[in-house]
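Asks: Curious how this folds, go ahead:
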Amino acid sequence: MRRPAKPGRLRQMLTRRTILLAGLQAGVIGTLGVQMRRIAVEQNQSFRLLAEENRVNIRLIPPVRGLVFDRLGKPLAYNEPNYKIDMVREQSGDPETVLRRLATIIPITEEDIASALEEMSKRRGFVPVTVAEDLDWEHIAAVSANAPALPGITPELGHYRIYPQADDFAHILGFVGPVSDYDLSQTDDDDPLLLIPRFQIGKNGIERRIEKPLRGKSGVKRIEVNSIGRVMRVLGREESQPGANVQLTIDNRLQRYAMERLGKESAAAVVMDVRNGDIVALASAPSFDPNKFVRGISTTDWNALNTDTYKPMLNKTVTGTYPPGSTFKMVTALAALKGGFVKPDDKVYCGGYLELHNRRFHCWRRGGHGKVDMHDSLKKSCDVYYYEVCQEVGIENISAMAKELGIGVEHELELPAVREGLAPTKDWKKRRRDADWVIGDTLNASIGQGFVLASPMQLAVMTARIASGTKISPRLVNAIDNRPHPVKGREPLDIDPEHLDVVRKGMYGVVNERGGTAGRSRIRKEGWDMAGKTGTSQVRFITKEERARGVIRNSDLPWERRDHALFVAYAPADNPRFSISVVVEHGGGGSSVAAPIAKDIMLEALELSEDMDYRSLPTDVRAGRERPDDKA
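Replies: Okay, the predicted model is just below:
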C-alpha cells in the first residue's frame, strides 16, 4: 500500500508545475505578441495592399480606333457606338444563374449563354467577357437598374468599325475582326489589349499593316467593388489614347469610277501620279463587303467568296502577277538602246515568225509586218522585231532594265502580300528550276512571256518611270496623324533621255497614229493625248496542229484558257500627270478589252485632277470621334 505524500513535499511539487505552466504560457503569449507586432507593423503595407486588391479592380479602357480618310478628307473607315454587356466570372458567383437572369431583361438566346460560358471557361476569372452587344440604350438602362441582382455584369460602351464605301475600298482598307488564337500565335506583340475577348484588330489591308498606330493605347480604370463584386465607385481613371488618323493618297471618286468601269470582269486597274508616286486609284474586281467581317461573316457568305472563280478576296493589283505580254516591249527596247545593240531607225523584217533551231516563234500577226524599225515595232507591236533584237541584248541586260523600271522588285506599300514579280536571269533558272537558260527563254522574255511576271502595280510604276524619267516609287499613305509620308524616287533613271524619247514616241504612235494597236482608244480632247501600249499574254500553249488549222478564238475557249488582256498608258502625252495599267484576266485582246477601260478611267482622272491636290485633315477631325463629318 502506497503512502500519501507529506504536505511539504506536495507543496514543492505544485510550485514547480505552476512555474512550468506559467513559463509555457508566457512563451506562447510572447510569440503571439511578436507575430502580431510583425503583422501589424512590419507587414502592414503588404497586407493592406492585399486587402485593397480584394476590393479594388483594375480594368483596361480600350482605345477608340483611328479613322481613315481619302486624299480629300472623305471618311473611308470610322467607328459607331456599340452598347454591350460584359461579365467577370469571379465576381458573378454562379455565372449561368446570372446569365439566365440577364436573359429576362435583354434579348440573349440559349446559344449566346452557352457561348459566353465557354468563353469564360477559357479565360482567367478576372477577364471581362462580352456576353451581348449591339444593344439599345433602353436595354443598357434596364441592366443598370437591375444591377444588384446581376453580380459581375457591367454595361459598357464599345465601337463598331464601319466602312461606308464598302466594296470599293475592301482590298485597300481590309477589315478588322476579333483577336484569334492564331493571331496571338503569329505575333510577339505583348499589348494586354490583345487578351481582351472580342477586341478587334486589323486582319487585312491598311487596317493590318498600320495596326499599331490605328489601335492606339489602352487606359486604366480603378473601381471599388463590394463583397459580391458590385461596383461601388470609380477610384481613378487614366484615359486611353485614341488611334492615329490615316490619310490615303486615293481619290474616292476615281476609285469608285474605276470599280464601276471594271464591272463584272476579273480585273485590276492602277492609276498613279507620275510626279510624286501617289496612287490615286487601286481597283481590284470583283470585290467584297468588309462590313460583313466586322460582326462575323456568315458561313454562306464565306463559302461564296472562297469558291468564286474570280477570287474576290485577292487583291489583284499587288498580289496578282501576270505575264506582261507586249507591255514589256518597252523594257527590251530600252535595254537594246542602252547597250548600243540597235539604233532607233534600224529595220528588221517580220514575215510572221522567226525560225530558230527548228522551232518557230510566231508574231501575233500571221502574215507579218514587213520591215519595221523601233517606232513601228512598238506602234504595231511586232513580236519578230524583239525576237531578233533580244538575241544580241541578252537576258541579263533585259532583266537589269526591267528592275530599273520597277519590275522584279518589291515596292514598299502599306498592303500585305505585295509581290515582286519576276525579271528572270540565267542564275535564277539554275537555282529555281535546276536547268540551263536557253535562247528560246530569251525570245519569250523579250515580249513579256515565258518566265516574266509583273503585277498591275509594277506595270503602272514602269509606265510612270518612262513618262517621268525618274525612279518614282508608289505611295499609298499621304499622312499619319498629319505627319506626311515622304515622296521617294525623284532621282533620274539610269537611262539616256534620248532613248526614253524614242520609246515615248512609239507609245504615242500606239494610240494616236494610223496603224497603232490602240487607235480606237484615242483621247480626242486637245491637250489630253494618251501614250500607251497594248498587251495580250497567252496562258496556254498553241500547238503546230492548231496553228495549221487556225488558232481557236478566245471567245470559243473556256474562260480560264483565254488570253489575259493588258494595257498601260500615261497622259497627257506632252506633260504627263498620270500613268495607268489595266489587266483583265482571260479578257482576250489588250486593244479590244483593256485599252477602252484604261481610256475611260484616264479621262475621269484628268477631269478630276484639279481637285486631287493635297489637303490636310480637318483640325476638328481627331482620332476618338466616332464618326467624322461626312460632307468632306
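Asks: Please count neighbours and contacts with C-alpha atoms only from this point.
Replies: Noted.
Asks: Thr97: neighbouring residues, count only.
Replies: 12 (other C-alpha atoms under 10 Å).
Asks: Could you say which helix or strand holds it?
Replies: helix 95-103 (DSSP states H and E).
Asks: and that helix, how far out from the chain's middle?
Replies: 40 Å (C-alpha atoms, centre = their mean, to the nearest Å).
Asks: What lies in contact with that helix?
Replies: Arg89, Ser92, Thr109, Ile113, Leu117, Val143, Ala149, Leu150, Pro151 (C-alpha atoms under 8 Å, 6 or more residues apart in numbering).
Asks: how about this one, so we can line them up?
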Amino acid sequence: MKNFRKGDGERSGLFTRRALVLGGAQAVLMTALAGRLYQLQVVETDRFSTMAEENRINMRLLAPSRGQIFDRSGVPLAVNRNNFRAMATSDRGRGADLLVERLDQIFSLGEAEKIRLLRELRRSRSAQPIVVRENLGWEEVARLEFNAPDLPGVFIDLGQSRDYPEGDLMSHIVGYTGRVADEDLAGRDDPVLQLATMRFGKKGVERSLEDDLRGRAGAVQVEVNAVGRVVRELDRTEGQPGANALLTIDLDIQRFATEKMKEHKSGSVVVLDVVTGDVIAMVSTPGFDPSTFARGITQTEWRDLLDNPERPLHNKAIAGVYPPGSTYKMVTALAALEAKVIDPWTRLPCAGFLELGNIKFHCWLKGGHGSTNVSEAIAMSCDCFFYEAARRAGIDRVSDMAQRLGFGKVSELGLPGESAANQPTRAWKQEKIGKPWQHGDTFNLGIGQGYMTATPLQLAIMTARIANGGYEVQPNLLLAKATPREELVPPPPRTKPTAPSLRLNPQHLAIVRQGMSDVVNSSQGTANALRVKQAEFTFAGKTGTAQVKRITEREREMGITQASLPWHLRHHALFVCYGPVDNPRYACAVIVEHGQAGGATAGPIGRDVLVETMKRDPSRRTDRFKKMASR
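Replies: Sure, this is the predicted structure:
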C-alpha cells in the first residue's frame, strides 16, 4: 500500500510539471498573440488602415480628350467619337487564363488577341485596367453585362476613339493613331502613356503634333470590391484636352487634285503658296483608310496594304524619290547664269547630240533644235544646251544651286518619313560608289538624270522659290493651334515673303521665268497645248520625263515603245508650274508614276489643279472658317 502511494505521487508530480510547462507555453503564445494583436491594432493601426483603404480605393488616370484637326476653312479632318469598350483588371494575372477563356466564349477572340490579353493581364496592376475590346455594339454590351457575375474585374467603359471623316483623301497628311509602343516612350515620361486606352500618333500630323494633341491626364478615385469590380466613383478630376490644329490644307483643292489623279495608278500632287509656304494640297495616290488603324487593323488588312505594288502606305509627296528629268533644267540654267559662264544672250548649238570622247549624249529631239539661248532652251527643253551649260558651270556650282533651291535635304515641313532624296556631289560619289566624278556625270545631272533624285515636295519648293523672286520659303502645314479654351484663328493674309533671300540675280530669275512661261504660252513650248485663254489665270511651267528603262536601238527596231512596256517599266511623267505669271502666288508639282510623258500626262493635271487653286485663291479665303467658328 505504501509503495502504491509512492508511485501515485510520482505520477502526480510528473503530470503537474507537464501541466505547468504546457500552461507556460500557452501563456507565452497567448502573450505573443496579444502582443501581435496590440501591435497590429494599436501600434500599426494607421499603416494597416491605409493599406486596407488602398485595397478598397483605387486612383486611376483618365486619358485626356485628343485635340481635333481641321483644314484651313474649319472642316474637321480628325475628330473623337464615343466608344463603348470592355475593360478588365487583374492582380498581376491571377485567374487570367480562366478569365480569357470566358471572354473568348463571349467575343470569339482570335489566338493573337488571347495572347495579348494574357500578356497584358499578367503585367497589369489592379489599379489600371486593360482594354479587352473596343467599339462594342449593343449586342456585345448586353452579352457582357449578362455574363458579368462570371467575369470578375471586367466592366464596360465609355471612352473615345479617333475618327477620320475624309478617309483616304487625307490619310497621308493627317496620319493615324495606334497603341503606344515601347519606341513611342523614348524621351517621354508622361504617365498617361502607360494607360492601355491611350492612343499615340503614328503617322502624319497625328505624329508630328503628338505632344500638342495629346493633352494632360485627369484622375478618378473609385471604390472597388474584393474582385476589383468598381462599386462607386468617389472623386473625379477631368484632364486637359489636347490642342486643336488648323492645317494649311484646302480640302476642296485636295479633293479636286485627288479626282484628277484617279485615272492613274500612282503618283503625287503638291500645291504650295509661294509667299507663305503653306501647303494647299498634298496628294499621294493611292491612299488608305486611317480609321482601320484607329479601330485596330487586322493581319489580313495589314498584309493587303503591304503587298500592294502601288504602295498605298507610302507618302509619295515627301518620301517618293524620282529623277526630276527636265524639270531640273532651271537649276542648271541658274547655276550657269550665276557663275557667268553663259549670259542671257548666249546661244549654244544643238545638232541632236553632243559628243564626249566616243560617247554621244542625245537630245530628245532627233535632228536637234539648232541654236538656242537659255530661255528658248527651257521652252523647247533642249538637252544639248543643258549638257553644255552644266559642263561650263561644273558639278560644284550646279550642286550648290540645287541645294539653295531645296534639293538634297529635308525641308522644315515636319512630317515624319520625309526623304532628302539625293543631290549628288563629287564627295558623295567617291564615298558611295568609290569612283571619282566624271564629265559624263555632269552631263546627266544637267538634265536631271543620272544619280539625281528628288521628291514632289522638293520640286514644288524649287518652283516656289523661282516664282517668288528667289526667297527661301519653307513648306508649312500648320496654320494655327490652340487649346479648346482658346479661339482657333488663322493668321492674317500675307502678300510678300518674309523668308530670307537666296540673293539670286533678279535678271537671271526673270530669264528663267520667261523660259517657263514660254513652255506653256509660246508656240515653240513643249506644253503649249496647256495654254489657258483667261489672262488672269495665265501660268508658267516645265515638263519632264524621268527614264525608268532605256529602250535600246535594237528594241526600237523590234517595235518596242514606252506604251508596249509593262506599267512598272514605263517612264515617270513630271510637270511643275506656277501662276499667275505676272504676280505668282501658287506653285504646283505633279508626278505620275510610269505616266510616260510629262506634257501629255502630268501637264493637264498640273494645269487644272493650278487654275482651280488660282480661282479659289485660298490664301485670302477665311469666310468658311468664320462661319464654322461662329456656330
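Asks: Superposed, what's their TM-score?
Replies: The TM-score (TM-score structural alignment, normalised by the length of structure 2) is 0.87; 617 aligned residues with a C-alpha RMSD of 3.8 Å.
Asks: ok so, going back, mean deviation of the helix holding Thr97 of structure 1 from structure 2?
Replies: Between helix 95-103 of structure 1 and the corresponding residues of structure 2, superposition yields a mean separation of 6.9 Å, by mean C-alpha distance after the TM-score superposition for structure 1.
Asks: and that helix, which residues are buried?
Replies: Pro95, Val98, Leu99, Leu102 (16 or more other C-alpha atoms under 10 Å).
Asks: could you say what helices and strands whatever helix or strand comes next after that helix packs with?
Replies: Note on helix 95-103 of structure 1: by DSSP H and E, the next helix or strand toward the C-terminus is helix 110-122. On a contact count with 3 or more C-alpha pairs under 8 Å, 6 or more residues apart in numbering; DSSP states H and E, helix 110-122 of structure 1 meets helix 95-103, strand 129-135.
Asks: The ones you listed: which one's closest to Trp428 of structure 1?
Replies: strand 129-135 (52.7 Å; C-alpha to C-alpha).
Asks: Can you tell me the closest non-neighbouring residue to the residue nearest the centre of structure 1?
Replies: Nearest residue to the geometric centre of structure 1 (C-alpha atoms, centre = their mean): Gly205, 1.5 Å. Nearest residue to Gly205 of structure 1 in three dimensions, chain neighbours excluded: Gly174, at 4.0 Å (C-alpha to C-alpha, 6 or more residues apart in numbering).
Asks: How many residues are close by the one you found?
Replies: Gly174 of structure 1: 25 neighbours (other C-alpha under 10 Å).
Asks: Correct me if wrong: it contacts Gly202.
Replies: Yes: Gly174 of structure 1 is in contact with Gly202 according to C-alpha atoms under 8 Å; the separation is 7.4 Å.
Asks: Give me the distance between Pro349 of structure 2 and Ala27 of structure 2.
Replies: 120 Å (C-alpha to C-alpha, to the nearest Å).
Asks: These two: which is more packed in?
Replies: Using other C-alpha under 10 Å as the criterion, Pro349 of structure 2 and Ala27 rank with Pro349 on top: 17 against 12.
Asks: What residues does the more buried one make contact with?
Replies: Here Pro349 of structure 2 is in contact with His369, Gly370, Ser371, Thr372, Cys384, Phe385 (C-alpha under 8 Å, 6+ apart).
Asks: State the helix or strand in which the equivalent of Glu604 of structure 1 over in structure 2 lies.
Replies: Aligned by TM-score structural alignment, Glu604 of structure 1 pairs with Glu612 of structure 2. Using DSSP H and E, Glu612 of structure 2 sits in helix 603-616.
Asks: Can you list the buried residues in that helix?
Replies: Result for helix 603-616 of structure 2 [16+ other C-alpha under 10 Å]: buried residues Gly603, Pro604, Ile605, Gly606, Arg607, Asp608, Val609, Leu610, Val611, Glu612, Thr613, Met614.
Asks: Name the nearest residue to the first one, ignoring sequence neighbours.
Replies: Taking C-alpha to C-alpha, 6+ apart as the measure, Gly603 of structure 2 lies nearest to Phe575, with 5.4 Å between them; neighbours along the chain are not counted.
Asks: Need the counterpart of the one you found in structure 1.
Replies: In structure 1, the residue equivalent to Phe575 of structure 2 is Phe567, according to TM-score structural alignment.
Asks: Tell me which helix or strand its match sits in.
Replies: Using DSSP H and E, Phe567 of structure 1 falls in strand 564-571.
Asks: Find me the equivalent region of whichever helix or strand comes after that strand in structure 2.
Replies: Sequence-wise, the next helix or strand downstream of strand 564-571 of structure 1 (DSSP H and E) is strand 578-584. On structure 2, the counterpart of strand 578-584 of structure 1 by TM-score structural alignment is residues 586-592.
Asks: who touches that stretch?
Replies: Counting by C-alpha under 8 Å, 6+ apart, residues outside stretch 586-592 of structure 2 touching it are 264, 266-274, 456-457, 459-460, 463-464, 467, 572-580, 601-603, 605-606, 609-610, 613-614.
Asks: Report the angle between the lengthiest strand in structure 2 and helix 96-107.
Replies: Longest strand in structure 2, counting residues (DSSP state E): strand 76-88. Angle of strand 76-88 of structure 2 versus helix 96-107, following axes from the mean of the first three to the mean of the last three C-alpha atoms, to 10 degrees, is 120 degrees.
Asks: mean distance, strand 76-88 of structure 2 to its aligned residues in structure 1?
Replies: Mean for strand 76-88 of structure 2 is 1.2 Å (mean C-alpha distance after the TM-score superposition for structure 1).
Asks: list the contacts for Gly440 of structure 2?
Replies: Counting by C-alpha under 8 Å, 6+ apart, Gly440 of structure 2 touches Leu356.
Asks: element containing it?
Replies: Secondary structure from DSSP H and E places Gly440 of structure 2 in helix 439-446.
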